[in-house]
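# Take this sequence and fold it.
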Amino acid sequence: MSTPKSKQGAAIAARWNGLGLWSRIGVSAGALIVLLAVAVLVARGLMSLDGVKSFMATYPGHSELPASAPVGIPAWLGWQHFLNMFFILLIIRSGWQVRTTKRPAAHWIRNNKGLIKTPGNPTKISLDLWFHLTLDALWVLNGIIFVVVLFATGQWMRIVPTSWDVFPNAISAGLQYLSLNWPTDNGWVNYNGLQLLTYFITVFIAAPLAILTGLRMSGAWPKKATTLNKIYPITTARAIHFPVMLYFVFFIVVHVTLVLATGALRNLNHMYTSSDVVNWWGFGIFAGSLVVMAAAWFLAQPLFLRPVASLMGKVTK
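As a prediction, this is how the structure comes out:
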């Protein structure tokens, strides 16, 4: 027997399902704005309390780095940042196409040539999936180079927690962001606790999860490994892979917003010119990188992908 609450919930769900796409977006955006406004008021109320003031005086938002930690952002890190941004943007685009496209425009079959041969008929995959997997491989290669050089140069100390006080400092920084009284940062020298933990999660947790779950769903995973497949079923990989993609989308939106809102010219120079100055050079290079990514986004369609994919296999409609 249905209750009044269940009937009310069903009615709300029916109304929501009856809304168009833009109406849903508008309602969701309005709800998000209200939630953010409430969060700002709550954060400001908390920061007015004596206990919270004392806490934030003890933990201003950033931890002290080891004495051997490097200062500044080297040029190689700027290139790595651009390549990672370039690949992850197209990975998200192609992954969404793989998830939502019911009738692919073309399919790709690998050439059964070279050192590694596929017994029987090679597996046919959609052109979108081929593009997604190709981008994944390039992204993983870029990531391996990044991690190796990160530890070889000591830059790891800037994004890996080296003391437990990073956690209360992250809470302090979070309250400052929510109150719109943003922490005074100097990313050239040190990230605040919230930034440090976010970068650590992105590089050392989210990225490996994306790789491991993507590998489990790919054709490279051994299908006859019965025990391994029981331990790590493909349904688990699918359940994790999509939320990880959503995390990357959220991270990119928040990251770019804060970069532009907390001293855009200086922040962009840090990453694109490897200098701690305020001028328009970093912004100009950043704008150029956006043009490159926009062009890649436009070219990532079957008309332009077919000739490239045909170099590595057979493309069929």
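
# Please count neighbours and contacts with C-alpha atoms only from this point.
OK.

# Can you classify the residue most central in space within the chain by secondary structure?
Taking C-alpha atoms, centre = their mean, the centroid of the chain lies closest to F248, which sits 2.3 Å from it. Following DSSP: H, G, I helix; E, B strand; the rest coil, we place F248 in the helix state.

# Pull the contacting residues for it.
If you count contacts by C-alpha atoms under 8 Å, 6 or more residues apart in numbering, F248 has them with T202, A206.

# Could you measure from it over to A309?
The gap separating F248 from A309 is 27 Å, by C-alpha to C-alpha, to the nearest Å.

# what do you get for I125?
Counting by C-alpha to C-alpha, the gap from I125 to A309 is 12 Å.

# more crowded one of those two?
A direct count of neighbours by other C-alpha atoms under 10 Å for I125 and A309 places A309 higher, at 20 against 16.

# Tell me how many other residues surround the nearest residue to the more buried one once chain neighbours are set aside.
The shortest distance from A309 to any non-neighbouring residue, by C-alpha to C-alpha, 6 or more residues apart in numbering, is to V315 (6.9 Å). A total of 21 residues lie near V315 under the criterion other C-alpha under 10 Å.

# how about this one, so we can line them up?
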Amino acid sequence: MATLIVMLVRWFVSLGFMQDFTSAFPGQYRLPAGSPVGFPAWVGWQHFFNVFLIVLIIRSGLTVRHQKRPPVVWSPRRDRTRKISLSLWFHQSLDILWLVNGVVFAVLLFATGQWTRIVPTSWEVFPDAITAALRYLSLDWPTEDGWVNYNALQQLAYFATVFIAAPLASLSGVRMSGVWPKGARRLNKAYPVEWARAVHFPVMAYFVLFIIVHVSLVLATGALRNLNHMYGGSDEVNWVGLWIFVGSLCVIAAGWVAARPLVLAPLARLFGTVSRG
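Here you go, the predicted model:
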């Protein structure tokens, strides 16, 4: 089936009108004048910290979703009658760090002009994204020059992830968390918790799909150069970015293994009371 799709797309792209279309819209458009070139160090650090948090958020979220009777619970010092599972406390704590990291990222993004990379500034982004998508499907990869400019499909994907999926995850998560005012009838009626639950899990599934596709394309379209962009801070083709990437995976794996009651309980006691469920 995959081979058939590739063959059909290649045939479709070879048609005369599609040749004219792809010539007019090659897959990316020029960024505004003065757009920055390359990635500053803070982008790399933000990228790593975001990946670290989102992986643990997904892990803890799935644990909360499937955990029927938590073995360990947490209570805030001011209200020991309110108890939540240790997994939920960990999930919400990670959410707070993720939100703070997101705010810092957004501020730096617009303060340094890096926003032009992921925020569309021309309607050409849509026809260019069609061309880029067809090139991916035909296995005739779009011209990669991420150090200077993303292709239109990448730009739309990053924009959707940062400015649509992330806010949806945040708003739906806050609605289901303990910080939401339970007694606010009008507010609860205007924003039912069922709506938040209907949005939260699909958004998580989107993040999982995005990570899989994103990492796969990074490795398939020039791993050394792509990894050096984000982790090595240069446009050179060497092994620096790869080894930093491998080190980051080790840190993430260590966090994954450490996310268990034996390690989390002492941290949770700093902010409340931990007891058996």
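
# Just tell me what the residue nearest to the centre of structure 1 corresponds to in structure 2.
Per TM-score structural alignment, the equivalent position to F248 of structure 1 in structure 2 is F207.

# so how far is A160 of structure 2 from that match?
Taking C-alpha to C-alpha, one finds F207 of structure 2 at 11 Å from A160 of structure 2.

# which residue ranges form the strands in structure 2?
72-76, 84-85, 272-276 (DSSP state E).

# In structure 1, what stretch matches the first one?
This means strand 72-76 of structure 2. Alignment of strand 72-76 of structure 2 against structure 1: residues 106-110, by TM-score structural alignment.

# thinking again about what came up before, which ones are touching the residue nearest to A309 of structure 1?
Shown in contact with V315 of structure 1 (C-alpha under 8 Å, 6+ apart): A106, H107, W108, I109, L127, R306, A309.

# now L108 of structure 2
Q114.

# ok, 10 Å please
The contact partners of L108 of structure 2, by C-alpha atoms under 10 Å, 6 or more residues apart in numbering, come to W42, V43, G102, Q114, W115.

# count of residues packed around the nearest residue to P74 of structure 1 once chain neighbours are set aside?
In space, and not counting its chain neighbours, P74 of structure 1 is closest to S274: 5.6 Å by C-alpha to C-alpha, 6+ apart. If you count neighbours by other C-alpha under 10 Å, S274 of structure 1 ends up with 19.

# residue in structure 2 matching S274 of structure 1?
Using TM-score structural alignment, S274 of structure 1 lines up with G233 in structure 2.

# Make sure that match is actually in contact with W239.
No. Contact criterion C-alpha atoms under 10 Å: G233 of structure 2 and W239 do not qualify, at 12.0 Å.

# Now do the shared contacts for the two.
Residues touching both G233 of structure 2 and W239 (C-alpha under 10 Å, 6+ apart): L227.

# related to what we said a few turns ago, could you dump the strands of structure 2 to JSON lines with distance to P167 of structure 2?
As requested, the strands of structure 2 are exported to JSON lines (distance: least, C-alpha to C-alpha, whole Å):
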{"stretch": "strand 72-76", "distance to P167 of structure 2": "27"}
{"stretch": "strand 84-85", "distance to P167 of structure 2": "24"}
{"stretch": "strand 272-276", "distance to P167 of structure 2": "28"}
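
# about what we covered before: narrow the contacts of L108 of structure 2 to just the buried residues.
For the contacts of L108 of structure 2, a burial check counting by 16 or more other C-alpha atoms under 10 Å picks out V43, G102, Q114, W115.

# Please identify which pair of the residues you listed lies farthest apart.
Pairwise distances across the buried ones among the contacts of L108 of structure 2 (C-alpha to C-alpha) peak at 14.4 Å, for the pair G102 and Q114.

# Please, where are all the helices along the stretch 101-250 of structure 2?
Assigned by DSSP state H, counting those that start in this stretch, the helices in the stretch 101-250 of structure 2 fall at 125-137, 152-160, 166-176, 185-190, 193-220, 223-227, 240-258.

# Please identify the most buried of those helices.
Most buried of these by mean neighbour count (mean count of other C-alpha atoms under 10 Å) is helix 223-227; its value is a mean of 23.

# and for that helix, what are the contacting residues?
Identification of contacts with helix 223-227 of structure 2 by C-alpha under 10 Å, 6+ apart yields 144-147, 215-220, 229, 231-245.

# distance from it to structure 1 after superposition?
Compared with structure 1 after fitting, helix 223-227 of structure 2 has a mean deviation of 0.6 Å; criterion: mean C-alpha distance after the TM-score superposition for structure 1.

# Need the counterpart of D128 of structure 1 in structure 2.
When structure 2 is aligned by TM-score structural alignment, the residue opposite D128 of structure 1 is S87.

# thought its match was touching T63?
Yes. The pair S87 of structure 2 / T63 is scored as a contact, 6.8 Å apart, by C-alpha under 10 Å.

# who touches both of those two?
By the contact definition C-alpha under 10 Å, 6+ apart, S87 of structure 2 and T63 are jointly contacted by P70.

# R80 of structure 2: what's its closest spatial neighbour, skipping adjacent residues?
Spatial nearest neighbour of R80 of structure 2, excluding adjacent residues (C-alpha to C-alpha, 6+ apart): T273 at 7.6 Å.

# which position in structure 1 aligns with the one you found?
Counting by TM-score structural alignment, T273 of structure 2 corresponds to K314 in structure 1.

# thought that match was touching W130?
No. In this structure K314 of structure 1 lies outside contact range of W130 using C-alpha under 10 Å: 11.3 Å.

# Mind listing the shared neighbours of those two?
H107, W108, I109, R110, K124.

# Between the residues you listed, identify the one with the most neighbours.
The most crowded member of the shared contacts of K314 and W130 of structure 1, judged by other C-alpha under 10 Å, is W108 (24 neighbours).

# which residues touch the equivalent of A160 of structure 2 over in structure 1?
Using TM-score structural alignment as the criterion, the counterpart of A160 of structure 2 in structure 1 is I201. By C-alpha under 10 Å, 6+ apart, I201 of structure 1 lies in contact with I159, V160, Q195, A207, P208.

# Which part of structure 2 matches stretch 90-97 of structure 1?
Aligned by TM-score structural alignment, stretch 90-97 of structure 1 falls on residues 56-63 of structure 2.

# what sits up against that stretch?
51, 53-55, 64, 67, 70, 86-95, 98, 201, 204-205, 207-208, 252-253, 255-256, 259-260.

# Roughly how far does the closest residue to L196 of structure 1 other than its chain neighbours sit from M47 of structure 1?
Among residues not flanking L196 of structure 1 along the chain, I159 sits closest, at 4.9 Å (C-alpha to C-alpha, 6+ apart). Applying C-alpha to C-alpha, the value for I159 of structure 1 to M47 of structure 1 is 27 Å.
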